[in-house]
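*Asks:* coords below, sequence missing:
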């Protein structure tokens, strides 16, 4: 493969900075930078940097845009969706009392628990439980890992419970959990507000419309903004969460450049031709599927996103006895390709890997097609030589291992 001319891809930034090239077919992953910003968003971000601005004034503007984007009464921007969880929980504990906000996390007071279904206590790069604990709150687990019952949630929502958290993510158990509408109904009957973690979701209006008090989104995943989190919802709870910037939120603050870029990204999202974007993603999926459909031991199937986002991925089932290597070994082999393909390998132990087209740059769909054929056919022998246990461990533990190995 001619690295410079075969595909119309601009690698100049990576090469000039000495950073490794890569093609992201894993989705909106924080470890890869979240998403790709457009020139419009990049210009808005850069334009703010050489200027002073009143942060509260910019946040007020952001609140107006968030309200239009989500249907919320108000909103603000913070460092990340994870920070948004912590601040929303803290706001439910303290209300608008600045002294109580300053007392966190050491002294949250008696009303300090957050009810969460056990199946929603996922790991998204860090534990959900830790985002709650950073506010000084205690996690009150509801049900078991595969089944939560209404009466168990009711029992958890006593006078010491400040909030209930509901997680919408492919990371969580997708069966046996209390449905969102029922979860909200039970919590509201006990006077407990519901926070929904929807960091990587397309649906920016439905969760609040269905009764959630606060919905939290990532600004740098599907929206394609700078690193940021969006906290949207009822005005009193949003104000209480924003108040936490005088306390634990200080370390989670967002700068003028990211506020400006996030505003531009949100406005762009409301003007986006979503059908055209989806059509291009579908074209890539169809091309990839056709390219590898006849390879021995390989079964590519298009599957919908498990949380209902309007997108599909290519799930590639691999029969190691026929294909010559396991899904984990092929996932590692894709990472050794030139340039590396970062695939979605979080469930390779089940015998498949996934390809997500939502973050492709110009020319990369064709590059991925050719790399798929190369690695899954001609590269099968090389993949078979990869230690299968090490490949599986890398797929499962790679995110943590990168921190253990740093600096590289």
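*Replies:* Arrived safely. Quick caveat: nothing in here was measured; it's all calculated off a predicted structure.
*Asks:* When you work out contacts or count neighbours from here on, use the C-alpha atoms and nothing else.
*Replies:* Will do.
*Asks:* Which residue ranges of the stretch 251-400 of the chain form strands?
*Replies:* Assigned by DSSP state E, counting those that start in this stretch, the stretch 251-400 of the chain shows strands spanning 298-304, 312-318, 341-343, 352-355.
*Asks:* and the comparison structure, right after this:
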């Protein structure tokens, strides 16, 4: 039940999130049982270093990882991982992360993965004291492209598994791991919005970074897990740049509960999503100047969406429709990545049946209003 009084109190828009697990909208709805463990954290005290270590060990055991640590976001996880592999566990580095004596600062990334996900990947690398070196080209990166960039100043290889990144002609994660390990380098994987927590451990990735608030449906947080040595180095950063990225006790307990729940329940299945999507697509196709079809997530995840193509003779362009939806009451947010092509995508993972009806009614109203 929506507490409309809070929307009124702060003069906020009521929002229907048909864009996906997006930070700009607060990412996910947190389940009640997870919120209850956050509440316990809010109402009690802990030795924080003990809480960080022991929740990490507990989660590592659940995931069959060597170690894990909860941080305040996936972005923080990138910066902390980069700082960790540069400093290699030296306490002096923790206090002086940008000291010129540390020359192994280069972090190699496929060029097509240097994306802006709300902030640039390269900015998080810089925050951790790293220097980005791009490999390959915007539309291609092979193993050879990655390997030719390795020098005696390389500290790590970073791979971004995301729908934001270029998908075609890209070396696989396992190929990137092979190159990294042949040169005694760690592979850092930004898997913020991914869904399979075990997949990348099986590929022998050294440092894996997940957002706690996306697929895992936890509070604002991040999970970093993988090889024990690197996780220890990352934890050390709490006395350095990590101090500015600290996470509260309530969110540590909340994410731990969310991961437990996720491992038992998992995400909504692709079949379930397709079943819910079918009547929505049928109703969308009754709206003038609109053609709707089912599409799968570009990065290959079992996520199915409605892709709406707006016809050229429509009284409203796709761009105009998106703006009208956002300016409505409730405000309806869609996926806008292809709106310049005349295509609007609707992600229904957080959309209920009554909200789908509101989307349909809003679109009918917009399309009947000729400009």
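*Replies:* Received, thanks. All values reported here derive from a predicted model rather than from experimental measurement.
*Asks:* Overlay them and tell me the TM-score.
*Replies:* Put the two chains on top of each other and the TM-score (TM-score structural alignment, normalised by the length of the second structure) is 0.94; 371 aligned residues with a CA RMSD of 1.9 Å.
*Asks:* hang on, the earlier thing: just name the most buried of the strands of the stretch 251-400 of the first structure.
*Replies:* strand 352-355 (a mean of 24; mean count of other CA atoms under 10 Å).
*Asks:* Report the mean deviation for it after fitting onto the second structure.
*Replies:* Mean deviation of strand 352-355 of the first structure from its aligned counterpart in the second structure after superposition (mean CA distance after the TM-score superposition for the first structure): 0.5 Å.
*Asks:* hmm, back to that, would you mind saying which of the strands of the stretch 251-400 of the first structure lies nearest residue 261 of the first structure?
*Replies:* Closest to residue 261 of the first structure of these, according to CA to CA: strand 341-343, at 26.4 Å.
*Asks:* any residues touching that closest one, and which ones?
*Replies:* 22-26, 331, 334-335, 353-356, 368 (CA atoms under 8 Å, 6 or more residues apart in numbering).
*Asks:* Now tabulate those residues in a markdown table and tack on distance to residue 57 of the first structure.
*Replies:* Formatted as a markdown table, those follow (distance: CA to CA, whole Å):
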| residue | distance to residue 57 of the first structure |
| --- | --- |
| 22 | 39 |
| 23 | 38 |
| 24 | 36 |
| 25 | 38 |
| 26 | 37 |
| 331 | 47 |
| 334 | 47 |
| 335 | 45 |
| 353 | 46 |
| 354 | 43 |
| 355 | 41 |
| 356 | 38 |
| 368 | 44 |
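*Asks:* Out of these, who's the most crowded?
*Replies:* residue 331 (27 neighbours; other CA atoms under 10 Å).
*Asks:* The corresponding residue of the second structure for residue 127 of the first structure and residue 127 of the second structure: what is the separation?
*Replies:* Under the alignment (TM-score structural alignment), residue 127 of the first structure pairs with residue 120 in the second structure. Plainly put, residue 120 of the second structure is 11 Å away from residue 127 of the second structure if you go by CA to CA, to the nearest Å.
*Asks:* Among the two, which residue is more densely surrounded?
*Replies:* Set side by side, residue 120 of the second structure and residue 127 show more neighbours around residue 127, with 18 against 12, by other CA under 10 Å.
*Asks:* shouldn't the more buried one be in contact with residue 77?
*Replies:* No: at 11.0 Å, residue 127 of the second structure and residue 77 do not qualify as touching, with contact defined as CA atoms under 8 Å.
*Asks:* Quick check: which of the strands of the stretch 251-400 of the first structure is nearest to residue 62 of the first structure?
*Replies:* strand 312-318 (30.8 Å).
*Asks:* ranges for the strands of the stretch 51-200 of the first structure?
*Replies:* 74-78, 113-117, 138-142, 161-167, 194-197.
*Asks:* Any chance of those strands in CSV with distance to residue 304 of the first structure as columns?
*Replies:* Formatted as CSV, the strands of the stretch 51-200 of the first structure follow (distance: least, CA to CA, whole Å):
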stretch, distance to residue 304 of the first structure
strand 74-78, 30
strand 113-117, 25
strand 138-142, 29
strand 161-167, 19
strand 194-197, 21
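*Asks:* Any idea which of those strands gets closest to residue 349 of the first structure?
*Replies:* Nearest of the strands of the stretch 51-200 of the first structure (CA to CA): strand 161-167, 24.3 Å.
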